[in-house]
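Colleague: 3D, please:
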Amino acid sequence: MELDTPLPNTTVSQVLCCVCGVLTDVNPSNMCPNCIKAHVDITEGFIKEYILVYCPECGRYLQPPKYWTKADLESRELLTICLKKIRGLQKYKLVDASFLWTEAHSKHLKVKLVLQQEVFANTVIQQACQVDFVVQWKQCELCAKAATGQDQWDAVVQVRQRVQHRRTFLFLEQMILKHRMNDKVIQIGGHKDGLDFFFNHRSHALQFVDFVGIHAPTLRRDAMQLVSHDSKSNTAVQHHTFSLELSPLCREDLVVLPHKLHTQMGGVGPFVLVQKIYNSTVFLDPQSLRVSELLGTLYWKNPFESYATSRQLVEFFVNDIRPTGVVNGKMMQAEAEVCLADEIGTGREWCVTTHLGHQLKPGDLAKGYLVDTLN
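Modeller: Okay, the predicted model is just below:
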């Protein structure tokens, strides 16, 4: 036996619009959508005129209170600056924002906004409005300093590495470009042992100092110079200097560990190779394939230099290679018979232990250190 279940009543009540008399769904205003749009203005009390400060010397716009940002005309960055200046925008739902065309020399910018707001229960109105920005020219602090002949920088980071080849310094330059740490640098000065990086603010220099300290063992020294002081307004102009000295040890250098350090590392070495450089130095003992790490802070307590650098590497010819079976990660220990590349067949040969057993084959050319000729 089947019973017919009555369907619920889904009919929406309708009333006549109190303004135009059109039949519409029931709502708190008792008006049709067209009359609501005509009589309700959600942008009432919305400030639609603002001032935008622009530096004509460097082409940057002011972001209150004191930050200046580079932005092209009608660019995304400039639109962001304009939207941040509009007060009360958080009360609305921003649907769209775009620039309206204006003459480039008019010093006026027009932004079209599409906003949504709920005016009654379950009644949302979407309206478009125009916000005008008057561009006022004003020199930024840097351009004002340049016009009066004052120094434009507040902090400088002096990076030095006192070795001839400076491989660690070249690696650091690549990391600076890769991570865009040079974006806040306003000037770079050359020096025979390194570079000077100038910054507008001390905080930017400190960020750069921390970045360098992550990628290389550094010895840091700070200094401050008082340039001028105004006792009436209690303000002062100071120059901050951060001196960073990089460790002279570079990757692939041959190092003779001091006796005390050799003992503390559990007998590693004393002849070791520099395998890796970051805020610590990683040493590799090619005789035993043991790896040891020396923190930068411990190194600078008792610094030492390389016994030989990668520029003193000599080319050898591999006559024979015999693996010993000792493996550490990607490294394999082997005994190799080698001779100088320009002395093949003369009978002058050496039997050495190498950590490149997985790469070398008889007949290959490899570079190594000829200790007999090193001073």
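
Colleague: switch to C-alpha atoms for all contacts and neighbour counts from now on
Modeller: Will do.

Colleague: So what's the residue count around Cys129?
Modeller: Here the count is done by other CA atoms under 10 Å, and Cys129 has 14 residues near it.

Colleague: contacting residues around it?
Modeller: Contacts for Cys129 were tallied using CA atoms under 8 Å, 6 or more residues apart in numbering; they are Thr43, Lys112, Leu113, Val114, Leu115.

Colleague: Assumed it was part of a strand.
Modeller: Yes: assigned with DSSP: H, G, I helix; E, B strand; the rest coil, Cys129 falls within a strand.

Colleague: So it versus Glu44, what's the distance?
Modeller: The span separating Cys129 from Glu44 equals 11 Å under the rule CA to CA, to the nearest Å.

Colleague: which residues of the stretch 201-350 of the chain fall in helices?
Modeller: Using DSSP state H, counting those that start in this stretch, the helices found in the stretch 201-350 of the chain span residues 202-215, 259-264, 296-301.

Colleague: Serialize the ones you listed to TSV and add fields for mean neighbour count and distance to Val53.
Modeller: What follows is the helices of the stretch 201-350 of the chain, written out as TSV (neighbours: other CA atoms under 10 Å; distance: least, CA to CA, whole Å):
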stretch	mean neighbour count	distance to Val53
helix 202-215	17	24
helix 259-264	12	60
helix 296-301	14	47
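
Colleague: One more sequence to fold, the one below, so I can look at both together:
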Amino acid sequence: MEHSHAGGGGTDPSAPGPAPRQWPQQTIGHVLCCLCGINIQPNPANMCVNCLKTQVDITEGIQRQVTVLYCDGCGRYLQPPKHWVTAALESKELLTFCIKRTKGLNRIKLVDASFIWTEPHSKRLKVKLTIQKDIFNGAILQHTFVVEYVVTNHMCDVCTKQAANPNQWVASVQVRQKVDHKRTFFFLEQLIIKHDAQANCVNIKNSNAGMDFMFGNRSHAIKFIDFLQNVVPTKHRSDKSLVSHDTKNNTYNYKYTFAVEIALVCKDDLVILPKKLNTQLGNLGPIVLCTRVTNCVLLTNPQTLQDHYLDAEQYWRWQLKSLMNSRQLTEFVVLDVDVDWRRTTHGGRCTYADVMVARAKDYGVNDNVFHTRTHLGNLLQPGDTVLGYDVLNANLVDPNLDSYPPHLLMDVVLVRKSYTEQRQRRRQRRGKRRNFKLRRLEAEEEEEVVRKNRSRNNEVDPEKEMEEFMDELEEDSDMRSRINLYKAATGQTPSVTETDEEDEVPKVPLEELLDDMTLGADVDMAGGDERPTRDGA
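Modeller: Predicted coordinates:
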């Protein structure tokens, strides 16, 4: 046989190669269910799903109806044996509580859980659970079912004592500040509401110099004191009195009283430093201005823009007092401003400036003019009104004044820009409506006789002090960032950066306000037009 070879015996590369091998397509076989005989795909049990459900009940041993105890007074659920938890309807906390209260779920795998909507007043909670379980021969069966929770009213121990006798408290925290204004307590009240620190209070009372918080447990009072120490400079002492003694069981019942004192120095107060402390702080003073109060006191020298944080331990060691407070502020008119933009601190909030001012009552009457240095250079313009301390004409009594020569003491210390005239024009045009409101604690007022004595001794009306506090919130963004402000129904839609057309009165931006949806049982509203109920806004 003859063979012809082209090109020396090689194969033609253009010739098509052999066809790829085609593997046979695999098919999944079917088997008959061993019980009903229908075609099914093979599984370890060789049963269809319906037959598996009839033969095996994976929900066996799981409660389908559970009773939970709910205290209508404080809105908490009982987690046996004695723990009460707070959870809102259809919340993650309530779902976790319901799953923990269901017996039998520890033996299976929980895949999914969700609430089924029920009427809020039906006293029924329904949860849809999806579970999986390994049955015989390694087969996994999944099933979905509904568990019903019956809510039964049951008062907790704290609410029981309060209902029987409101004075049945175990621990009392008496918060006091020996100053002649309530600005600190207004701000402290907002901090308490924001962090829900009053949740365990049995009762709250207003007193002449502060507030009293009653608790049904000593540990709750200690927790509240820890919260106060984290927000304001405080010191406290405690005492206890014996209520009863069981000689057979050798048990004692005490009532505990905690006296908490807040630092006397408040925001915008003028302070003169002791000479030794002034030396330790690097000659910060001698006269400084308190510009912020948290758990520390921020002292600022308006002449040099130097500042220092004084913690609670240092403050109580030196027992600092205010040389002048906000009740002694005087209005000045700005005549001339020379700003040094190179000297700026705190992100532009404080800017050094040389200012020429005159007392508002002397403006146009005489030629008394004061030259001073201030930290308000970024806010002041010629013609503005500013609030400050007239140190030169004030009658000051302080032993630390004799430690310094007179030339080191400033004649005028400017504190903040004044918008009094602009606010009066705005209120005449719009009334007292604001675009925000505050929540207030529901506290019992003191006795009528004591309240009348306080009103006679106190020259400032509490409502007027509250208005001044809300004005201060509009001006100070740092204070607003620490508390919650809520939208008020003013009948108008304020802009995000809204200011009045005729003036530049600060206004709370809409983006900083929260929607007022629901309220707790122990808060009230202030600063708005409406007065919501306990169930909602």
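
Colleague: before we move on, back to that, just the buried ones from the contacts of Cys129 of structure 1?
Modeller: With neighbours counted by 16 or more other CA atoms under 10 Å, the contacts of Cys129 of structure 1 contain buried members at Leu113, Val114, Leu115.

Colleague: which one of these sits closest to Leu177 of structure 1?
Modeller: Checking the buried ones among the contacts of Cys129 of structure 1 against Leu177 of structure 1 by CA to CA gives Leu113 as the nearest, at 38.1 Å.

Colleague: residue contacts, that closest one?
Modeller: Leu113 of structure 1 makes contact with Leu94, Val95, Asp96, Ala97, Ser98, Ala128, Cys129, Gln130, Val131 under the criterion CA under 8 Å, 6+ apart.

Colleague: From those, keep the buried residues only.
Modeller: Taking 16+ other CA under 10 Å as the criterion, what is buried in the contacts of Leu113 of structure 1 is Ala97, Val131.

Colleague: Identify the farthest-apart pair in the contacts of Leu113 of structure 1.
Modeller: When the contacts of Leu113 of structure 1 are compared pair by pair using CA to CA, the farthest-apart members prove to be Val95 and Val131, with a separation of 15.0 Å.

Colleague: Was I right to think Asp154 of structure 1 contacts Gln238?
Modeller: Yes: counting by CA atoms under 8 Å, Asp154 of structure 1 does reach Gln238; the two are 6.7 Å apart.

Colleague: Aligned to Ala223 of structure 1, what sits in structure 2?
Modeller: Using TM-score structural alignment as the criterion, the counterpart of Ala223 of structure 1 in structure 2 is Asp239.

Colleague: For that match, which residues are in contact?
Modeller: Tyr256, Thr257, Phe258.

Colleague: Looking at those, spot the one nearest Asn366 of structure 2.
Modeller: Checking the contacts of Asp239 of structure 2 against Asn366 of structure 2 by CA to CA gives Phe258 as the nearest, at 54.5 Å.

Colleague: What does that closest one correspond to in structure 1?
Modeller: For Phe258 of structure 2, the aligned position in structure 1 is occupied by Phe242, per TM-score structural alignment.

Colleague: What's the separation between His371 of structure 2 and Thr351 of structure 2?
Modeller: In this view, His371 of structure 2 and Thr351 of structure 2 are 17 Å apart by CA to CA.

Colleague: Likewise for Asp134 of structure 2?
Modeller: From Asp134 of structure 2 across to Thr351 of structure 2, the span is 72 Å (CA to CA).

Colleague: So between those two, which is more surrounded?
Modeller: The neighbour comparison of Asp134 of structure 2 against Thr351 (other CA under 10 Å) goes to Thr351, with 22 against 13.

Colleague: Please pull up the equivalent of that one in structure 1.
Modeller: For Thr351 of structure 2, the equivalent position in structure 1 is taken to be Met332, counting by TM-score structural alignment.

Colleague: what's the closest residue to that match other than its chain neighbours in contact with, if anything?
Modeller: Leaving aside its sequence neighbours, Met332 of structure 1 sits nearest to Gly357 (CA to CA, 6 or more residues apart in numbering; 4.9 Å). Gly357 of structure 1 sits next to Ile321, Arg322, Pro323, Met331, Met332, Gln333, Ala334, Glu335 when contact means CA under 8 Å, 6+ apart.

Colleague: for those residues, which one is nearest Thr102 of structure 1?
Modeller: Met331 (66.3 Å).

Colleague: wait, that closest one sits on Ser288?
Modeller: No: assessed by CA under 8 Å, Met331 of structure 1 is found out of contact with Ser288, at 10.7 Å.

Colleague: centroid residue for structure 2?
Modeller: In structure 2, the C-alpha closest to the average C-alpha coordinate belongs to Lys194, at a distance of 2.9 Å (CA atoms, centre = their mean).

Colleague: what residue of structure 1 matches up with that residue?
Modeller: Structural alignment (TM-score structural alignment) places Lys194 of structure 2 against Lys178 in structure 1.

Colleague: same question, Leu379 of structure 2
Modeller: With TM-score structural alignment as the matching criterion, the partner of Leu379 of structure 2 in structure 1 is Gln359.

Colleague: Perfect, I'm done here.
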